[in-house]
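Asker: The sequence and its predicted three-dimensional model are supplied below.
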Amino acid sequence: MNVAIEVIVSIFVLIGTAFSLLSALGFIRLPDVYTRNHAGTKSITLGLLSILIGGFLYFLLTEHYVSIRLILGIVFVFITAPVAGHLICRSAYRSGVKLTETSAKDDLKAVYQDRQNEV
């Protein structure tokens, strides 16, 4: 039984590691702040959540111990990381950071121009 538990936990940790590695590659390869932020918030969140779930399952299944710290960590990361990424991108856009030339379209340009015309 312990071998099956260790395999399941190892799969979660390896998936989390793979997402974290992909996120690091995204930081290096992607062209602008918006796409880098996307790589940072989405894949790091999934990677960290997978690793934390693996740790939670390990303690739950082997030692029959429910770690409230791991549960709080999972909830905290799940809620705060996407919100922080959104706010970083929004503040970058409002402060005038340009999109890369390969970006398909700028949906917010018309929204912010309409708001400035109203003021």
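Answerer: Cool, got the structure.
Asker: hey, let's count contacts and neighbours off CA atoms from now on
Answerer: Fine.
Asker: Residues touching the host helix or strand of Leu49, excluding its own?
Answerer: Here Leu49, judged by DSSP states H and E, is contained in helix 44-63. Under the contact criterion C-alpha atoms under 8 Å, 6 or more residues apart in numbering, helix 44-63 has outside partners 2, 5-6, 8-20, 23, 65-67, 70-71, 73-74, 77-78, 81-82.
Asker: dropping in the other structure now:
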Amino acid sequence: MSGPASFAELLAAALIVLGAGFALVGSWGLVRLPSLMERLHGPTKASTLGMGAMLVASVVWFQLGEGEWTTHELLISVFLFVTAPISANMIAKVHLHRLRTGEASGGASEPAGPAGSPAPPPGSADWATHEAPHQGTPGDFAGD
């Protein structure tokens, strides 16, 4: 083992262990947290960070250990960091809409979690329902 190769191995191994730890915590949160809104944080925060650390470990290994520059990991990271928040936002919007209309979980209420009992959004919160704007509110272009 030479100096730069051993440093690359140690750095890549540390990043892989760190990434695996975050992915494990995110997966555990996805399985163990009681409500959908709390379960969203596992895969979108911790698991995304874990996968990012593992992808950085791959870049470090190929750059420092093999002397090659790879862009595949960077493209995967960009795709992952762009799609995870967007998909979580869409899932949260659908869930809030279903809570508001009373069709969430087949009519059954969600269990209370560590953050407290889930409450439906206030009656005037139309942002997730895809309703037409009410007359006289911002976004009502019919009155202009």
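Answerer: Thanks, I have the structure now. Quick caveat: nothing in here was measured; it's all calculated off a predicted structure.
Asker: Now the TM-score, please.
Answerer: Once superposed, chain against chain, the TM-score is 0.84 (TM-score structural alignment, normalised by the length of the first structure); 118 aligned residues with a C-alpha RMSD of 2.4 Å.
Asker: ok, now how distant is Ser117 of the second structure from Glu38 of the second structure?
Answerer: For Ser117 of the second structure, the distance to Glu38 of the second structure equals 11 Å [C-alpha to C-alpha, to the nearest Å].
Asker: Tell me who's in contact with the residue minimising distance to the centre of the second structure.
Answerer: Among the residues of the second structure, the one closest to the centroid is Thr44, at 1.4 Å (C-alpha atoms, centre = their mean). Neighbouring residues of Thr44 of the second structure by C-alpha under 8 Å, 6+ apart: 84-85, 88.
Asker: Of the residues you listed, keep whichever come out buried.
Answerer: With neighbours counted by 16 or more other C-alpha atoms under 10 Å, the contacts of Thr44 of the second structure contain buried members at 84-85, 88.
Asker: is it possible to export those to JSON lines including distance to Pro111 of the second structure and secondary structure?
Answerer: Formatted as JSON lines, these follow (distance: C-alpha to C-alpha, whole Å; DSSP: H, G, I helix; E, B strand; the rest coil):
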{"residue": "Ala84", "distance to Pro111 of the second structure": "25", "secondary structure": "helix"}
{"residue": "Pro85", "distance to Pro111 of the second structure": "24", "secondary structure": "helix"}
{"residue": "Ala88", "distance to Pro111 of the second structure": "20", "secondary structure": "helix"}
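Asker: Closest one to Val31 of the second structure out of these, please.
Answerer: Ala88 (16.0 Å; C-alpha to C-alpha).
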